[in-house]
Structure formats: C-alpha cells, structure tokens
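Participant: I'd like to go over a predicted model; first the sequence, then the structure.
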Amino acid sequence: MLPTVPLEEMVNSAKQTYTQRFGDPPKWVVMAPGRVNLIGEHVDYNDGFVMPMAIERFVVIAAGPGEGDGETLQVFSDAMDDECTISVGAESAQDLPRWGQYIHGVLKEMADAGYTSGPLRAAIHANVPLAGGLSSSAALEVATATMVEAASGKSMSSSEKAKLCQRAENIHVGMPCGIMDQFSSAACEVDHLMQLDCRSLETKQVPFTNPKITVLIINSNVKRELASSAYPLRRAQCETAAKQLGVTALRDATMPMLEKLSEQLEEVVFRRARHVISEIGRVQEMATALESNNWALAGELMYASHDSLRDDYEVSCEELNLLVDTAHQLGPGSGVIGSRLTGAGFGGCTVTLVESDAVEDVANRIAQTYQTTLNIEPTLFTTRPGPGAHIIEG
C-alpha cells in the first residue's frame, strides 16, 4: 500500500526542483488536492448533488517571477518530466503538451478576469494519480489559478475559482466537465465531506472525523479509451431525457415522472435518467446516514450506486466490478462497509469505506484477488479528508 506523503515534504520537493532549474528560490508556493467522490457520480452536469472530499494527494506549484515582458509561464512538471513555455496571448495551445493545455486555459481565463502577474517560472510537484478518476486535471487547474492569485496579489472566492477552472477546461481543452472536480479541489475542508448542490453551488460540510473508519482508494490501473467519447455521449443522453421530461435538468425530474414516460423514451435514455434521478436521492440519503453514524446504510448506498453505474449508466468495467465485488464479498465481517467505482468510470479507481483496524488486511485480500484473477497489480492507498487549495508561501 502506498504511504501518505506529508504535504510539507511535497512542498520542500517542489521548492528544491524550482531552485535547481531556475537558480534561485521560489517566491510563491501553492497547493490544490485531488478528490474522491464518495457518492453522486455523473450527476454534477445534471444540476444534482454530489459528496466528494479532498484527498491527501496534491499538486504543489513553486513559482517565481520570470524574465521578459507579457503574460508567459516557463513551467516544468516532474510528474511528466517535461517543460514547456506557455504564452497566454497565443491564439492556439495545440502545440503544447496536453498538461500544458490545461494550464494555458486557466492562465487565459485568469487574465481575462483581470488577474495578471507578468512573466512567471514554475515547478510542479504532484502525486495525484493520473487518469485514475481522482481529478488530477482539476487539481492542476485549481493550483494554477491559486498560483496566479498569489503572483497577482488578488484573491477570488473558492466558488469563482472553481467556475473559472471549469470554464477553462470546457472552452480551452474541449472537455464538457461538470463543476464537481474543480469545486472539490478549491473548497473542500479537512475532516469533512462536502455535499455540493451543483445548481446553486451551495455547500454543506458533512463531518467525517471518526478515526475508526478509513477511506481506501484502489486504482485498477486500467483506463479505457472509451471514457473520452462516452462522457459527452452520456451527457447528451441526459439532456435528451430532460428535454423529453419537460424539465430544465434531470435534477428536477422524479422517478414517477420518468416511469410515466417510460414507453415514450428510448430505452437507453430511460436508463441513463433512472441512474441520475436515483443517484441524486442516494447522495441526500448518504448525508443523513453519515450524520447519524449509520454505516450499514452508507454501505448499502455505495453498493446501490455502483450497481446503477454498472447497469443503467454503463460506465463500469470488468476490473472495477471485480474490485467492488471482492469488497462486497468480504463484507462487514471483515471490516468492509461499502464500495463503489468513483470518477467517470471505464477504469480508474474504486472508493471503499473500511474499519480502520482492518484496512491493511482488507487491502491485501482485495489486491491479491485482483492480481490473481486479472494479472494486473492494483495501486492502493488510504486517505483522510484533506484541505482544499490554498497559498502556502508568498
């Protein structure tokens, strides 16, 4: 199981890398976390409710003033072992590496919003798993925006920052993502899950302080290419369902409304809508379960969410199903409370609630079954709810 790297250690690594590459110490250091969504999958772009938490995996950026004029960023990423120079005023970012395109989009949106900082240099140190459904891209976006805040001397609210970063990904990267990932990275709090209303952007911090319960994240270490095309397709199917139901978004639909029109809706559109409507309900039930320490109900809701994602939304895969099924079979007698896929699906990670004194054994047993069955080694780590994005130095 991967050890937790303290944030302080990551900050020191980012500062050291910056100094080695650019010759002097950084002026600013910022961080933004990845996130795991405990429940509420594929509902943020349907104006629903979600319940993510920040994880103890971060994007840390050490930055300082650059040379020359204009809004440019010379940036090195140790995770990518790559460096690029980004010009905010460039007409196109297509010549940049993919990770640079995310940064360019945020820099451009920040400049358009009046946050200018002049030329910058930066070193990125990150340990949010890539392509694992833990929002590595949103963490990079939010960390970039936080860096510009520090360098410009102007701050914005967490809500404004999340919306700006979402806009950057929608417009400049071309991914029609919802608001959850960016909002989680920007606004989550230590020892809390965040119940987010994706329409009003109102948040409710749900305490998660019980030391007897641990969040176990398992990366299947598979990622289907289908994910990039399936996401916009499912979003379009949800929009079709909402239109036929006569509502602004599926957030406004009910199960009786859906059942009434079941024969008029295309079967696949019906199932997509059924997942969204039922999943929104599960998020609200989960908040009640956690507030009353009803862990048995919390587990049932997680398994029901996975079943719905597997059958109605069709975003699971053999590997994720095996991880969840193995956890389910171990059950409460082995310390497992509940498990489900997290993120967009088609690979990536599962999230599992486990009794803390059993987590090592549970992790080993799930990993052994997975590796023996599929000949793939999973990556596992535990996490507590971590802090949201903030300026560390400068």
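Facilitator: The structure has been received and is ready for your questions.

Participant: rest of the way, CA atoms for contacts and neighbours
Facilitator: Fine.

Participant: what's Val30 in contact with, if anything?
Facilitator: Val60, Ile61, Ala62, Ala143, Thr146, Met147, Ala389, His390, Ile391, Ile392, Glu393 (CA atoms under 8 Å, 6 or more residues apart in numbering).

Participant: between these, which is nearest Asp197?
Facilitator: Distance to Asp197, by CA to CA, is smallest for Ala389 among the contacts of Val30, at 19.5 Å.

Participant: If I follow the layout properly, that closest one ends up in contact with Val29?
Facilitator: No: judged on CA atoms under 8 Å, Ala389 makes no contact with Val29 at a distance of 11.2 Å.

Participant: give the contact list for Gly48.
Facilitator: Counted by CA under 8 Å, 6+ apart, Gly48 has contacts Asp197, Cys198, Arg199, Leu250, Arg251, Ile280.

Participant: and those residues, which of them are in strands?
Facilitator: By the criterion of DSSP state E, membership of these in strands covers Asp197.

Participant: Now the two most distant members of the contacts of Gly48.
Facilitator: Greatest spacing in the contacts of Gly48, by CA to CA: Asp197 and Leu250 (13.3 Å).

Participant: The residue most central in space within the chain: what's it in contact with?
Facilitator: By CA atoms, centre = their mean, the chain has its centre lying nearest to Ser135, at 3.1 Å. Counting by CA under 8 Å, 6+ apart, Ser135 touches Gly34, Arg35, Val36, Val128, Asp181.

Participant: Columns distance to Val75 on top of the residues you listed, output as CSV?
Facilitator: Formatted as CSV, the contacts of Ser135 follow (distance: CA to CA, whole Å):
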residue, distance to Val75
Gly34, 20
Arg35, 24
Val36, 27
Val128, 18
Asp181, 23
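
Participant: Return the member of those nearest to Asp44.
Facilitator: Asp181 (9.2 Å).

Participant: just checking, that closest one touches Pro33?
Facilitator: No: under the criterion of CA under 8 Å, Asp181 makes no contact with Pro33, lying 10.1 Å away.

Participant: how about Ala62, secondary structure?
Facilitator: Following DSSP: H, G, I helix; E, B strand; the rest coil, Ala62 is assigned to strand.

Participant: then this one, side by side with the first:
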Amino acid sequence: MTLTPEMLTEEFHRRFGQRPEGIWAAPGRVNVIGEHTDYNDGFVLPFAIDRATLVAASVREDSTVRVSSTFSDGDVVVAELDGLAAGDVEGWAAYPVGVLWALREAGHPVRGMDLLIDSQVPVGAGLSSSAAIECAVAVAANELFAVGLAGPDLALIGQRAENEMVGAPTGLMDQSASLLGKKGHAVFLDCRSRETELVPLPLQDEGLALLVIDTRVSHAHATGGYAARRRACEVGADVMGVPALRDLSEADLEEASGLLDDETFRRVRHVVTENTRVQEAVELLRAEGPRAIAPLLDSSHVSMRDDFEISCPELDLAVDSSRGAGALGARMTGGGFGGSAIALTQIEDIERVGAAVLEAFAEAGFTEPVIFAVSPADGAARFS
C-alpha cells in the first residue's frame, strides 16, 4: 500500500513508539537509453520518474538500526552497525542498512536509526526500486547526521551499499538518476568521470508520453545472468587491451570479431554500439527533441535481445505489440531478464497502445502487465 505522509508518520509511531524526525523521498528511474554501459565506464541517459520511495526516519543514540516497511507485514529488521561487515544483512533490509554501513565505512559519524519505508516504485520492474530506497535513506542520514555530502558522493555511497552489502554488481546509473534528476530533464552521466549534465526531455510539451510496461516478470541483479554479462565485458576489454569497453569504438569491432569467441564478441558489440546510441540520443534531444530518438530505442532493444541476450518473451512482446499499435519507438529498460519495457508514444495514442499490449499478453497466456506513463521528475530530497 502507498501511504500519505500523515499516515506514514502515524505508522512510524505505531511501530517505533515515537514520531519520525522527518520524511525523505527518492524517485525510481527509467533509463531512456544506455543499458549495461555503466559498469563499462560508458554513458547512460536515465531520468528520475514521478514515482518515489518515502522513508520516515529518526536518529538513535546507539548503533542499532531498526528498519521496517509497509510491504513487510509489520516486521522490524534489527541490525547492529558496530561490527557489521559486507554481506551480513540479507533480504530487502540490506539496501537501507547497507547505506548506513557504507557511510560509516567512508568515515562519516553515523549512528543507529529507526526507518520506515513506503514505496510507489514497483519492485522487480526494472525501475530501480532498490536505488530509490538507498537514496531516500542516504539523503535522510546525510541531513540528520550533518554529513554534508553532495549528490554525486551520495550516489557512490548507494552504489557501495548495493555492491558490497547486497552483493549486486551494479553500476552508478540508478543512484545518480535518483539523486540528481530534475523535472523535465534526463541525466546524461559519464560513468568514468562521474560528470553529469541535464538534457532537456520535454515529453508533454511535445505531445508525448513514455509508457512503462511492467511485465511483472521478476528479476534480481544479484543472480547469475547479470554477473555473467559483466564478466564477459571484462574479458572482452582485457583481450582488446583496453581499461574498459568504453575505450573501444565501432571501428574496433572488426578486430574484436577475430579475437573473441562469438558470445563474448556479441556482448562487446552491444556495449560499444549502445554507447554510440546514448551519445546520439543526447545530440538529438538537444537539436530536435524527444520524437527524434525513437529509432534509437528500437535499435537498442534489438541489440539487447540479440547481442546481449537479456530480453525475454514478455519484454519482446511488449516492445513488438506497442510498436505495432503506433508507439514511435520501444525498448526494454533496466538490467534485463524481466522487468519493464518503455514505449515512446503520442499522448493521443496511449489508450490504443496500452490496449494492444494487454490484448497481446492475454493471447500469449502471459501474466497481465501493468502499464502507466511516467514523466521526468526531481531527485531525492526532504519531503516533510
């Protein structure tokens, strides 16, 4: 369930016996384009969405963290920061506790906290519900403990929590989008330099919407498929003699095809061509607007489906049926193996595209997807 701030405050009092010191919010994200490029030192173009995670928080005088959520049946997970090591916390609580652990590991004076989390970001949909939790907790702790970190540094804290406490080898994109997003804009992130730039993404002004098609096929980044793709990228970079695949251009692909086995070559080709697509998308958004990037969405999906092999029948059907019903461009988004697709659609076509996708899923015998529009929103901040 999704609670109002007043309801969240009352629920916090019921579970922890006191009122919270405040409520902080952090959005999920949609990646316009740039999949699996982040951990290859490449480029990504996400935006913060208008669906967020809220965390009600209070500081404790000891090192105990008590964390609960509206999706955990009232259970309270308890962890001790003193002596805590990477991997000690399991399940969803590893995300919020991991942030406090990472802040401590970085030398910041963080004590225990009581945390109650409520989220509008669908879990397992490829919209980075995990980073939304991390970033909401990060901005709360940053303020309550007067840590003084800026958004890019808090993104690194969230990434460390996910890499080391959760054990998911993700890059920096999700946290950067959640923390640095701005209404009406996408965040162009260079994952090597960590430099960011806001790029106009005026969807509504152009009569457009971005539909999210949540296939409800769950995925988990900590499972083998994601890690195997990352290892293949590292092997490809090593064989090609570069620090990361970011350092290869499309002109290098002919040489790579002769040095790498077919599977590793296709993994490399996806990352190299996807980096090009991100840069082209940024140029097109600046020069022509969002309608112009539609063909890049289509080619990105083909690359992920055929070269990186991270799609699934439900994602392919979401893309194909939305395009068949008039969407301008579509692709899967997120880490893959399930989650969501996005479809760039004219506002007047939203109902027709949505109905076509629902009909296609019903005919295929798939679970009914959840379809909704998202807009670029502001990043994490104090909510109340």
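Facilitator: Received, thanks. Just so it is clear, the model here is predicted, and its values are computed rather than measured.

Participant: Any idea what the TM-score is?
Facilitator: TM-score for the superposed chains, counting by TM-score structural alignment, normalised by the length of structure 2: 0.93, backed by 380 aligned residues with a CA RMSD of 1.9 Å.

Participant: rewinding a little: map the residue nearest to the centre of structure 1 onto structure 2.
Facilitator: Matched by TM-score structural alignment, Ser135 of structure 1 corresponds to Ser128 in structure 2.

Participant: With Val324 of structure 1 instead?
Facilitator: Matched by TM-score structural alignment, Val324 of structure 1 corresponds to Val319 in structure 2.

Participant: Was I right to think its match contacts Thr345?
Facilitator: No: between Val319 of structure 2 and Thr345 there is no contact under CA under 8 Å: 11.9 Å.

Participant: coming back round to it: Asp181 and Pro33 of structure 1 - which one has more neighbours?
Facilitator: Set side by side, Asp181 of structure 1 and Pro33 show more neighbours around Pro33, with 35 against 29, by other CA atoms under 10 Å.

Participant: Mind telling me what the more buried one corresponds to in structure 2?
Facilitator: For Pro33 of structure 1, the aligned residue in structure 2 is Pro27 (criterion: TM-score structural alignment).

Participant: one step back: could you measure from the match of Val324 of structure 1 over to Leu297 of structure 2?
Facilitator: 10 Å (CA to CA, to the nearest Å).

Participant: Quick check: neighbours shared by these two?
Facilitator: With CA under 8 Å, 6+ apart, Val319 of structure 2 and Leu297 have common neighbours Ala330, Arg331.

Participant: Where do the strands of the stretch 51-200 of structure 1 begin and end?
Facilitator: Under the criterion DSSP state E, counting those that start in this stretch, strands of the stretch 51-200 of structure 1 are mapped to 72-77, 82-87, 120-126, 192-197.

Participant: and Ala209 of structure 2, how many neighbours?
Facilitator: Neighbours of Ala209 of structure 2 (other CA under 10 Å): 25.

Participant: And it, which helix or strand is it part of?
Facilitator: The secondary structure element spanning Ala209 of structure 2 is strand 208-214 (assigned by DSSP states H and E).

Participant: Average offset of that strand relative to structure 1?
Facilitator: Its matched residues in structure 1 lie on average 0.8 Å from strand 208-214 of structure 2 after superposition (mean CA distance after the TM-score superposition for structure 1).

Participant: counterpart of that strand in structure 1, which residues?
Facilitator: Strand 208-214 of structure 2 covers residues 213-219 of structure 1 once aligned (TM-score structural alignment).

Participant: just to revisit the earlier point, do you know how far the match of Ser135 of structure 1 is from Val30 of structure 2?
Facilitator: According to CA to CA, Ser128 of structure 2 and Val30 of structure 2 sit 8 Å apart.

Participant: Give me the common contacts of these two.
Facilitator: With CA under 8 Å, 6+ apart, Ser128 of structure 2 and Val30 have common neighbours Gly334.

Participant: buried stuff in stretch 133-147 of structure 2?
Facilitator: Of the residues in stretch 133-147 of structure 2, Ile133, Glu134, Cys135, Ala136, Val137, Ala138, Val139, Ala140, Ala141, Asn142, Leu144, Val147 count as buried by neighbour count, 16 or more other CA atoms under 10 Å.

Participant: before we move on, back to that, need the contacts of Gly48 of structure 1 in CSV with neighbour count and distance to Cys188 of structure 1, can you?
Facilitator: Output for the contacts of Gly48 of structure 1, formatted as CSV (neighbours: other CA atoms under 10 Å; distance: CA to CA, whole Å):
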residue, neighbour count, distance to Cys188 of structure 1
Asp197, 18, 13
Cys198, 21, 14
Arg199, 15, 17
Leu250, 26, 25
Arg251, 22, 23
Ile280, 24, 20
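
Participant: hmm, which of the contacts of Gly48 of structure 1 are common to structure 2?
Facilitator: Compared against structure 2 with both residues aligned by TM-score structural alignment, their matches' CA atoms under 8 Å, those retain Asp197, Cys198, Arg199, Leu250, Arg251, Ile280.

Participant: Against Trp101 of structure 2, how distant is the aligned partner of the third one in structure 2?
Facilitator: By that I understand Arg199 of structure 1. In structure 2, the residue paired with Arg199 of structure 1 is Arg192, using TM-score structural alignment. Per CA to CA, Arg192 of structure 2 is found 25 Å from Trp101 of structure 2.
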